[in-house]
Structure formats: structure tokens, C-alpha cells
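Visitor: Structure of the sequence below:
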Amino acid sequence: MRPIPTALLLGLILLPARAQAPTDAIRLNQIGFYPNAPKEAVVTGPPAEDTFHVLRVATGDTVYTGTLGPSRHWTLSGESMRRADFSSLRTPGAYVLDVPGLGRSHAFVINEAVHRPVAVAALKGYYFQRASTALDAAHAGIWARPAGHPDDRVMVHPSAASPARPAGTILAAPRGWYDAGDYNKYVVNSGISTYTLLALYEHYPALATALKTNIPESGNDVPDVLDEALWNIRWMLAMQDPHDGGVYHKLTTPGFEGAVMPHQATQPRYVVQKGTAATLDFAAVMAQAARLYDDFPSTFPGLADSLRTAALAAWHWARTRPDIPYVQGAMNQAFDPDIHTGEYGDSNLSDEWAWAAAELAVTLEADSFLTVASPLDAAPDVPWWGGVRMLGWYTLLHHRQALAAALDTNSLKQRFLDFAGTLASARTPYGTVMGHEAGHFVWGSNSVAANQGMLLMQAFRLTADSTYLWAALSNLDYLLGRNATGYSFVTGYGDRTPMHPHHRPSQADGIAAPVPGLLAGGPNPGRQDGCTYPSTLAARAYVDDWCSYASNEIAINWNAPLVYLAAAIEATLAGIAAPTSHEPDDLGAVLPPRLLPPYPNPAREEARLPFVLPVPEEVRLEAFDLLGRRVAAWPARTYPPGRHHVTWSLAGLPGGLYLIRLTSGARAYTHRLLKVQP
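Guide: Model (predicted):
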């Protein structure tokens, strides 16, 4: 059955069922639900009876009646609540939930592609964060704005001075995304953010390609998610010192700008101190990006090679400077001007080493990186900007077939699933994974929910066990309204959404509605901003106020896992890239066509050249020597989905390095094979 356009269903939210104002006593996903997935709401306050009803919006007639679950109390929100489960209602349409004595919920839809608009909007949020360019009305609508921060005359701060670039040197580092509600650009936070968007394409290429966001690059032969990520990658490349490979920690003004538009923010800007965390995060992202942009050699000629070169240069810089933290207070004691913007300081760099090693090992097909920093040296945990080890695990698990000889991938997988299983089994009275520990409610707590969901989707990809899928979906429900604040935390998506986020363009543009598609930080009992909150309880410590940068700011590292989570669930439940076995990527169900590493390698007399196809496709295999001469070719033919290989006899070939190329449509994939003499 073709999905009904969500916009059309939302357009059906009219009288009579809509005549009542929605009550805050019913919390649910304000966007909606998939027909064949769980559907739950949480009811707070005493109902008049034990039943609830689901009404069709257009007519007001009752289509489902159910019984509320038992009352449960949640200390972190100070509430008693009952859950309403209407999972067996599967008919697409627009509905409200009615609880006698309490009222009616926000309207929602049931639809096969229900979260596609959220995924698109959250990805489009990065376009609205672009620096160094004007946003025109054709792409930004009412949020069009003049260009700000060309960043073509950025000064080298004394903390970043080197013989080749002394203090005061002028350099250019344009593009990139504004990091959060402020106008600065930070390599460390860009690292996890860019990785996550690239991982969406690597893990779910069909769905990622289908996400059209109406950006200036839309319509080329590159998925919008890769075009958007490249806007930031090109800035990151400019943050590497070409003389030594080190990477500046951030590009920043000395202090935060006021609530003005980007073109009105004119403080001088600096690149500050090179550090090991920034350099390793950079190395990881460049290595990851190299293997993905390799798919588009005609659109981006030479880009993948440049990214690999940059990644290696950063790695070599870090190897000679393995533990240089960024400590802003100490820096300010030694150098002028003082810098008082976001620190992103990190005293434990072992996770950055592990992540960079994993990405370089996979991209360069060299397990020596894993001997420098083993990914197995620490326990798994939900990633965040200061804890990125798990990003390396995701990459190693995704490419585990190619790494089996270099790494105990069975142990890696089992340790990961043990952790994911514990996470999936822990639920709050709201039925969400998010919030089952008080420690989840920190600055940017909504990114905790989204990153938990991303992690659980990796477990689902490994096992096809729906336990993980429904656990991940519970956290998307949390972000979109099934939480103790009653907010859908994504601007513009839901009935009750943040209207006053701590986001300078949204505050200064004179438009009532904030820029859409941005994820607010979420409940934070630390309340570091000193604003007045309606509650200090952990799960409710949120206020929709510009003042509240501790709970209501936006940030690129919060939006990224939201993009991934919404899109990954959409890919699975809307029928794109859905796993078909207990080892889905073994048969290519979630991989693009891919040439796998040849084996044995080195080889003496013959080698196997394996590859994976997700759909029936014509492919061509060729081998070249280092002078570019073709030394072997296999006839182009159409193969069925699955894993295949051809056997290459090396008899008569001299010893040396050969390049294997698989061509599939307009894309080409390469691997290296070393032949040694018998």
C-alpha cells in the first residue's frame, strides 16, 4: 500500500475532533506512528474512568477503545501516570486520543512514512547553520538571510603560532556550520556531527539518497546529506595547518556575540591552539569521508585522495604529540586576547585515538592502526562529543567481514550486543529508554536520547531483533512529545514545540517562528544559565526561553543523531533497507554495491575478489598495475543480490602492487592487492 502523504494527513486535522484544545495531561509523539509499530501515550492526572478512545479527526467518530495501564510513579518527574497502548490500530489517518475527564491529545497521524518530514527537516537544519553564505528565499523561505562570516581573513591566535604561521598570520577558513546558538565553529564538535551524517549514508544509502532537502546543491548526482556534510568538511580541511598536519581547535571570536544576525556579528575571528583531540577527530572524519566520496570521482575529482592525505597527516602529527589537551583557562593565562567561547576541553584522549585508528584502518585497509589504539581497550558507552570510542565500534562492526583477520570481530560484536541489550531492556514509566537513569539528564540531554537510539539501531542492524528497533523508536517518541515536559523538542514539528530556542538567528530575525528542524537541548537539572525553570526535577527541568542556553539551545551534535535516528527508523519501517536476515549486511541488505578486500593479501598464485550487491546489478571487474595498465578484466554481467567473488590467477604477473576496480553504474570501487613471488 502506498503511504499517504503526511502533509495531506496533517491537513485533515480539522473540526470536529480538533474543536477542543489539546490537554497537556496526555503526552505522545505529536507527529505520529507507523501502522505496524507500537503506539503508546502517557496519561498524567486522574482520569474519570479506566478507558481511553481514539477518535478520527475528520469526523470525530471513535475508531478504537482501550484500557489504561496501571498507575506508576516516576521520581524523576514527580508524576504518577498510566499508559495507553493502541498498537493494534493500524489504519492510516489523522487521530486524537481522548481520555474521559482529562481531554484530548495533540493530533497525530498513522502513516507508513510518518517520520520522513522530521528526518528531512532535521537534515535541512544544517543548511540554516551554514556560515559564509547567504541563505536565499528559494532555499530558506522566510528564514532567508544575508551572508555572514566570510572567514577569509582569520587571524592566527598566539596560542596557535608556529614558525610557518606566526601570530597574526591571516588565513582563510570559510564555510562550515555555526556550532550551536552561537556563531563559532569548533572542530571537536564538528567531528561527531559530521561522522553521524556520513554514517547515515554509509549504513542506509537508499534512504539517505532519498532525503531531498532543497539546498543549492540539490539536483546534482550526490545525495543531499553528502553535499551538506561536504560544506563542513571543506571548512575542516582549512583548519589543518598544511605545514605540519596539526589541526586548530576552533575558529572563534574572543567572546560570544549578542543576539544579532550573522552579518551583524563582526568581532575579529581567530584560529586557536592545535590540540590532539581536534586533530584525531579530524583524522577520523577525513578517513571516513574518503571512502564515501570515493563513490563520486567525476563530481569530486581528487577529493577522496585529498581526504586520505589529510587524515594521514593529522594522524602523524598526533603520533608525535599524543596528549595535548585544550585547556582554555591555562591558555588565557599565557596568551592574549583571552578566549571565552565554548571550550570543548577533554582530558581523556584514548577514545579519540581508538576512533581515528578504526576509521583509518578501514579506509586504508591497514590493521597497523589498530595496534596503536585498540578499540577493545575500554567498555562500550553511548557516544557524545567527548566520548567517541563507540563511533569507531560502529565502523568496525559495519565493516567486520573485511576485518576478521585483523580483529576479533566476534568478541567486538558480542560486547556491543551485551551493552545494547542492557540498554534496550531498561525503560522508564513513560516506556522510553531515555531517562531510566538520572544521569541521562545533562546539558544536551536530548542528544543522549538520540544517540541511544542510534546505538540501538546498530544492534538491530546486527541482529534484526525488533527489541532493539522498538527501543530506538521509544526514544524518537520521547523527542517528539512522549516526555515529562509535553514538548516535541524539534522546532516546527508538533503542536507544542520550542518557540524561543537559544539560537541567535531565530532570536534576531524578527520572525515569530524559529528556524525549523532544530533539536532543543532538553531537560537539564544543572540549569547553568540561571534562568527561571517551571520545575527543577530532572525530567522536567526545561524552559522554552531564549535565556535558557542550558536547556533550550540548539547544537549540530544534537541534530545529527536525530537525523540518523529518524531516517534509520524510516528506512526500516517504511520498507527501505529493511534487514532480511539475522546478519543483514552479510547479504548487502544495508550496504551499497561494494568491493570487499581481496584475499589472501598478499597473494602468490591466485586471489579471490569478493563483492556484495544489495539488488540485481551489472558490474565489471578489472585489475590495473601502478602504471595504469589493465592487466586483467572480467566480462560485465548482471549478478543477483548477495555476496559474490571471482578468482584471479596471478600466474605470469610480476610481483608488486595492483589495483582492483569494480564498476557499478557511475560508481567505482577500488582495493589494493600485493602479489609476492612464489
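Visitor: from here on, contacts and neighbour counts on C-alpha atoms
Guide: Noted.
Visitor: What is the neighbour count of residue 244?
Guide: 13 (other C-alpha atoms under 10 Å).
Visitor: actually residue 220, not the one I wrote
Guide: 10.
Visitor: so where do the strands sit in the stretch 451-600 of the chain?
Guide: Taking DSSP state E, counting those that start in this stretch as the test, the strands found in the stretch 451-600 of the chain are 594-595.
Visitor: Apart from its neighbours in sequence, what residue is nearest residue 305?
Guide: Nearest residue to residue 305, sequence neighbours excluded (C-alpha to C-alpha, 6 or more residues apart in numbering): residue 290, at 6.9 Å.
Visitor: Second chain to compare with the first, below:
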Amino acid sequence: MKATLFFRKLSLFFRQIYRPQKQWIFASLCVISAIAVVVFGGCGALQSSSLAAPPSILVDQFGYRPGDAKVAVIQQASATTEDDPSLYAHLTDTFQIVRVDNPAAPVYTGQAELWEAGKIHPQSGDRVAWFDFSTVQTPGEYVIQNTRTGDASAPFAIAEDVYQNVLIAATRMYYYQRSGFDKVPPYADARWADGAAYLGPGQDTEARFVDDKENAELERDMRGGWFDAGDTNKYVTFASPPIHQLLDAYTQNPAVWTDDFNIPESNNGIPDILDEVRYELDWFQRMQDDDGGVFIKLGTLDYNDARPPSQDRRPRFYAPKCSSSTIDVASTFAHAALVFRDFPELQPLADTLEQRSLQAWNWFNRHPVQTECDTQEIKAGDADRDPVTQLGSAILAAVYLSELQDDPQFDNYIREHFRETRPFNESLGVLYASSVVDGLTIYSQSATAPADIQAAVKTELSQLLFEQLPIFFQHSLTLDPYRAFMPDPQYHWGSNAVKSRFGNINHVISSSTDNAQKSQQYTEQALGYLHYLHGVNPLGIVYLTNMYEDGAEYSANEMFHKWFGGGIYDNAQTSSSGPAPGYVTGGPNKNYTGPAEGVVDQPPMRTYLDRNDTELLMWEITEPSIAYQAPYIQLLSSF
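Guide: Presented below is the predicted three-dimensional model:
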């Protein structure tokens, strides 16, 4: 892996030197081949401090698995119908694949094919062609070159484990988001070290009730958990879906979840993803009252954050118990108990979580559904959930409790209510309640579920996935020249999370069919969404922060984040530290309301700025979130 990163960084250095020359690739790669024999080590000094324009040849900048489809996108950006043909002549040129370590011997040569006969794609404003090089399967480091112009793609790898380092970086985002926990070497890079936050007087170990601030008798220890997003507040209802998705990511492909992600719990015999989930669940337990109800959120009363978080001295407050937070905890505790019980070391915790889940379930069923628990006096997001969302959480709780408890009430609840959940009642409900789809899929495969209820769930799921979804689910590769179709309205706040969910639903469909051809189609479609996030998009950007040391050539340099969004962390290319790596940014937002000129005038896929400015309201575009990170991790870990 060190050799791979060496070649990538050195190739980037020479690319910036030789970019004006049409044959830069041969000069640069020959030098790389020679130097690599005698030089091997860090290349940080070679990393450019300025960001060059992305190339016209777009690839997944991390790479591809050997047996997967591999299609580069050749781009004419921001095209018009009046363009002279010379401006897009490169779209139908001949391209070749060359190995970084042997550039004089191309391994594949072929011609690109226009998408839709050269039609301008309305969602991006681009003309595009595809260059299919799927037959190249030998592991190694490659670039794609235009044989006429010399233009070249970013370097990329072909390897079975090509995404493992990316997965580690993306998962470690949760470690950096830990509240009340020291982030220090060797687990934190020294550039992003900080002491434990919010453990001072009046903070998380002695949080006060927001509706009775002077009552010391109501102080509670609510330390731990993850910062929600760019802010440092903590919301039970915002954290529940990510926990489900991370647990699903583990159960869908446990082999990739090793015990060496370099977090403090590494090498304890438990996959690090489960250790990270445990950290959040410990906080969930502190948010649960003795009667089973769960307080909905914890945070500050203003926006006067300190950087880094350990310097923040503001008091912290918790909001009331609510039906939404309580049923979310019931579902996550039951799900975690089901996963954890397979590890002898975690059996006592699994038993505790199971009992706490039952307490929360009973509290939820004794109280009315509440939708106005969060007055938002505690800043900033509204943690309330509508009744349909709470019903989905109740279905999830019933699914996982039915696996843990020999009690027909849970199966009966599923029988009576599963058709009322969002996936079955909204055209794109599978995207906004994807954990419900995952949970019902598990139930449809259960060895203990009553046969009649299970058959009903299986039938309804099959009809939903194969007959009732919008037709574009069957054509996501061809409807979008960037091979990751999404309707215009979904390019909203947090659109990158929606892209990931599209990929995850395609993976569910692929895993749910016995038709090998359809399975392959939906797997390829799922990969299309992953490649989009890795650089096969109109901006040619990897929508993860500061991934240069993991192989990206053009990565998100900035994000709106109260810790990593300014000062020495401001920009990955120009600041001394830059933001921590692996954070998924919000994504293009056609509904952006800030003052940055020209953003909303762009086609939907281009409504993005690589900025973090508060005055530009960049939280609407580049703010990360634990809720954006989890669906991406679930998608990435599938491959």
C-alpha cells in the first residue's frame, strides 16, 4: 500500500509540472519508474498546495476491484449547443490504459462512446462519453491517457482490497467525533489531536434539564457519544439511523471489519466498527431514564463554539423524554443486542441492552406519540420525528426483539403495522427509511418468525423492490452519464447521503434476487453510486475530506465544521493541518439559500462549493454528519 501511495503522489507532482505538455504522462511515469527503484518513503513535500482543475477523464480515484465493471467518464464540462465541435472532439478519441510502473507498454486501447449521441445532460450541463476498460483486471496502479492529446486521468488502483484504507479513514470519522474522549496519538494523528471535551463544571457529567435550569437535583451524567455533525450537540433521534446502518454494514460483510482501525479499542478481539457503536450506545444508556423513557437531545443554548472542542466551557443542557427518542433507543438496543450476543465478551452487554430495549418498548407503548418535544432552545437541529418515522422505528424494534424474545406481541405488531411504514407509502420511501428495508429483509430471512407473517413480509418486500419502485431504479447507469442517477429533487441538503442510500438499495435488490443477470446489474448500479462519490461526478471531486494520503488527487478540501472548519484546519491544501480525513460532505444542494453567487444558477449536480464559510451558509452544502457518514460506510463496506 505504501508503494501504491508513493506512485500516486509522485504522479500527481509530475502531472502538475507537465500538464501543459501533451505527452506529460510518458515523461512523468518514466521518471517515476526510475526514481521508485532508489527512493521509497514519504512524498508529502511533493503534494501541491494548490488544487489543479480536475482532468477531463474521470475515474474512481481510489480504484476498482479486478472483476468489477470499470467505465471512465470523458467529460466536456458546461457544454452548450453552440459549441464548436473541436471543443468536444476528445470525447470520441482513442484512450489507453498504462501501468504506472511500465508506461511504455499500454495494457488496453479502445475508443470512447458518446452518451446519448452527444446530448447535453441537463442535470450537469455536460457532454459525456464512456470508456469501458472492464477487461483490465490485473492488480496494479494505472492511468488512462488520451492518445491524441496526452490528457490523463488521476492514477487509480486495481486490487481486491482497493477500498480498505478508505473504509478505515471513513470509519475513523466517528472516533474524531467522540465527545468526552481524548483524541491523542497514537490513535489520533497529531494534526487532529484534542483533549476530552465537555467534561467541565456544568457540562456533560452534570448536565441540567433545559426546562428547569436552576434545579441541581435534576443534574444527570450524559457524557460520551458522538458529536452530531459540524456542531457538537448530541441527538438520540439523529444517531439512531446511523447505528442501524453501521450494524447492518457489519452483518452484511463481516470479513472487512477487522480489529485494526487504530482506535483505542483496537486489538481487543472485537471488530472496531462494533467498538465504535458501543461508544455511542454507552451514551444512549445514559440518556435513558429509570422508567425506560429516553431524553431526546443534549447540547448548548447558543452558537458560540470554541475551537478545538476541548476549549469550550459553555454549560450543557438536556431536553425532555420523548416517544421518538425512546422508540429509537428500543430499536437500536435490540439490534445491537442481536449482533453483540455472537461475541462471548459482549454477552453481558447484549443482555443489558435487551432488557433496556424492552423497558423503552414498554414506555413507548404506554405513552402517546409525541411530535413536539424539542423546543430548539438547545441548538440547533429539530430532533422531533413525525409519527410515520416513529412507526418505522417501532417496526425495527419489533423485528429485533422478535429475534431475542419468545413473545408473539412483536410478530403481531409487525403483521399489523409494517405496511404503514414509509417504504410502502412513499415513492422514494426506501431511501429515507432504508433501515426499515434492511430490518424487514432480516425478518424475511428469519429462522424463528411465524411462517404466515414472514411470507407476507417477503411478498410485500419483493413487490416493493421489483415492481413498485420508480422505473429509474432499473436504469440508473444509463439515465445519468455519470452512472448514478438521482432525480432533481433529491439534490437537496445532504444529497451525498441520498446517493449512498441509492447504492445501498441497489445492493439490497441485488442480494434479494435469484436471477444472476439482475443481481449483476444491480451490483453494478450500486458501484456506480460509490464511484460517483469517489470522483466520477461533474466536479471530478472525491466527496470525502483530505484523502490525498489515501490516493485521491482531487478531494474535498473544506467542510463546515466547528472544529475542522477553520484556523489551522481550514483547507487540506493550504492550511497546516487541514480537516481530518474521510468525512463525507453534504453534497450538491440545488435548494441552497446562501449568498454565494451563481450556485443555484448551476445544474443540480454542480450546486456545490468547496468552502466552509459561515457567512456563505456552507452548512447547507459542505457540513458532514454522522447520518451522512453511515450510509456511505454501509455502501463502501459492501465491496
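Visitor: what about the residue nearest to residue 305 of structure 1, which helix or strand?
Guide: helix 276-293 (DSSP states H and E).
Visitor: Now check structure 2 for the residue matching the residue nearest to residue 305 of structure 1.
Guide: Matched to structure 2 by TM-score structural alignment, residue 290 of structure 1 sits across from residue 337.
Visitor: just checking, that match touches residue 349?
Guide: Yes - taking contacts as C-alpha atoms under 8 Å, residue 337 of structure 2 lies within contact range of residue 349: 7.5 Å.
Visitor: neighbour count winner among the two?
Guide: Neighbour totals were compared for residue 337 of structure 2 and residue 349, and residue 337 leads with 26 against 17 (other C-alpha under 10 Å).
Visitor: Enumerate every residue touching residue 621 of structure 2.
Guide: For residue 621 of structure 2, the contact set (C-alpha atoms under 8 Å, 6 or more residues apart in numbering) comprises 493, 494, 585, 586, 587, 588, 589, 592, 608, 609.
Visitor: same thing but at 7 Å, please
Guide: Counting by C-alpha atoms under 7 Å, 6 or more residues apart in numbering, residue 621 of structure 2 touches 493, 586, 587, 588, 589, 608.
Visitor: one step back: moving C-terminal of the helix holding residue 290 of structure 1, what's the next helix or strand?
Guide: Criterion used, DSSP H and E; the element after helix 276-293 of structure 1 is helix 303-320.
Visitor: Kindly name the residues of structure 2 that line up with that next one.
Guide: Counting by TM-score structural alignment, helix 303-320 of structure 1 sits on residues 349-366 of structure 2.
Visitor: which residues touch the host helix or strand of residue 35 of structure 2?
Guide: In this assignment (DSSP H and E), residue 35 of structure 2 forms part of helix 24-38. Defining contact as C-alpha under 7 Å, 6+ apart, one finds that helix 24-38 of structure 2 is touched by 10, 11, 14, 15, 18, 100, 101, 103, 150.
Visitor: Report the contact partners of the second one.
Guide: Spelled out, that is residue 11 of structure 2. Taking C-alpha under 7 Å, 6+ apart as the test, what residue 11 of structure 2 contacts is 28, 29.
Visitor: got it, and the fourth one?
Guide: The neighbourhood of residue 15 of structure 2, defined by C-alpha under 7 Å, 6+ apart, consists of residue 24.
Visitor: Tell me the secondary structure at it.
Guide: Under DSSP: H, G, I helix; E, B strand; the rest coil, residue 15 of structure 2 falls in the helix class.
Visitor: Look up how far residue 362 of structure 2 lies from it.
Guide: From residue 15 of structure 2 across to residue 362 of structure 2, the span is 62 Å (C-alpha to C-alpha, to the nearest Å).
Visitor: Now residue 494 of structure 2. Nearest residue, chain neighbours left out?
Guide: Using C-alpha to C-alpha, 6+ apart, the closest residue to residue 494 of structure 2 is residue 586 (4.3 Å).
Visitor: Map that neighbour across to structure 1 for me.
Guide: Under TM-score structural alignment, residue 586 of structure 2 pairs with residue 521 in structure 1.
Visitor: Same check on residue 487 of structure 2?
Guide: Aligned partner of residue 487 of structure 2 by TM-score structural alignment: residue 437.
Visitor: Run a quick neighbour tally on that match.
Guide: Neighbours of residue 437 of structure 1 (other C-alpha under 10 Å): 12.
Visitor: Tell me which residue of structure 1 lines up with residue 628 of structure 2.
Guide: Per TM-score structural alignment, residue 628 of structure 2 is aligned with residue 558.
Visitor: burial count for the closest residue to its match other than its chain neighbours?
Guide: Excluding the flanking residues, the one nearest residue 558 of structure 1 by C-alpha to C-alpha, 6+ apart is residue 447, at 4.6 Å. Neighbourhood size, residue 447 of structure 1 [other C-alpha under 10 Å]: 27.
Visitor: Does residue 447 of structure 1 lie in a helix or a strand, and which?
Guide: With DSSP H and E as the criterion, residue 447 of structure 1 is inside helix 445-463.
Visitor: Show me what that helix packs onto, helices and strands only.
Guide: Helix 445-463 of structure 1 makes packing contacts with helix 409-425, helix 466-479, helix 556-573 when contacts are defined by 3 or more C-alpha pairs under 7 Å, 6 or more residues apart in numbering; DSSP states H and E.
Visitor: now with 6 Å?
Guide: Contact partners of helix 445-463 of structure 1 among helices and strands, from 3 or more C-alpha pairs under 6 Å, 6 or more residues apart in numbering; DSSP states H and E: helix 466-479, helix 556-573.
Visitor: Contacts for that helix next, please.
Guide: Outside helix 445-463 of structure 1, the residues that touch it by C-alpha atoms under 6 Å, 6 or more residues apart in numbering are 434, 468-469, 472, 475, 521-522, 558, 561-562, 565, 582-583.
Visitor: try stretch 309-325 of structure 2
Guide: Counting by C-alpha under 6 Å, 6+ apart, 195-197, 202-203, 207-210, 236-237, 293-300, 306, 364, 369-370, 390 sit against stretch 309-325 of structure 2.
Visitor: rerun that using 7 Å as the cut-off
Guide: Under the contact criterion C-alpha under 7 Å, 6+ apart, stretch 309-325 of structure 2 has outside partners 194-198, 200, 202-204, 207-210, 236-237, 293-300, 305-306, 364, 369-370, 373-374, 384-385, 390, 563.
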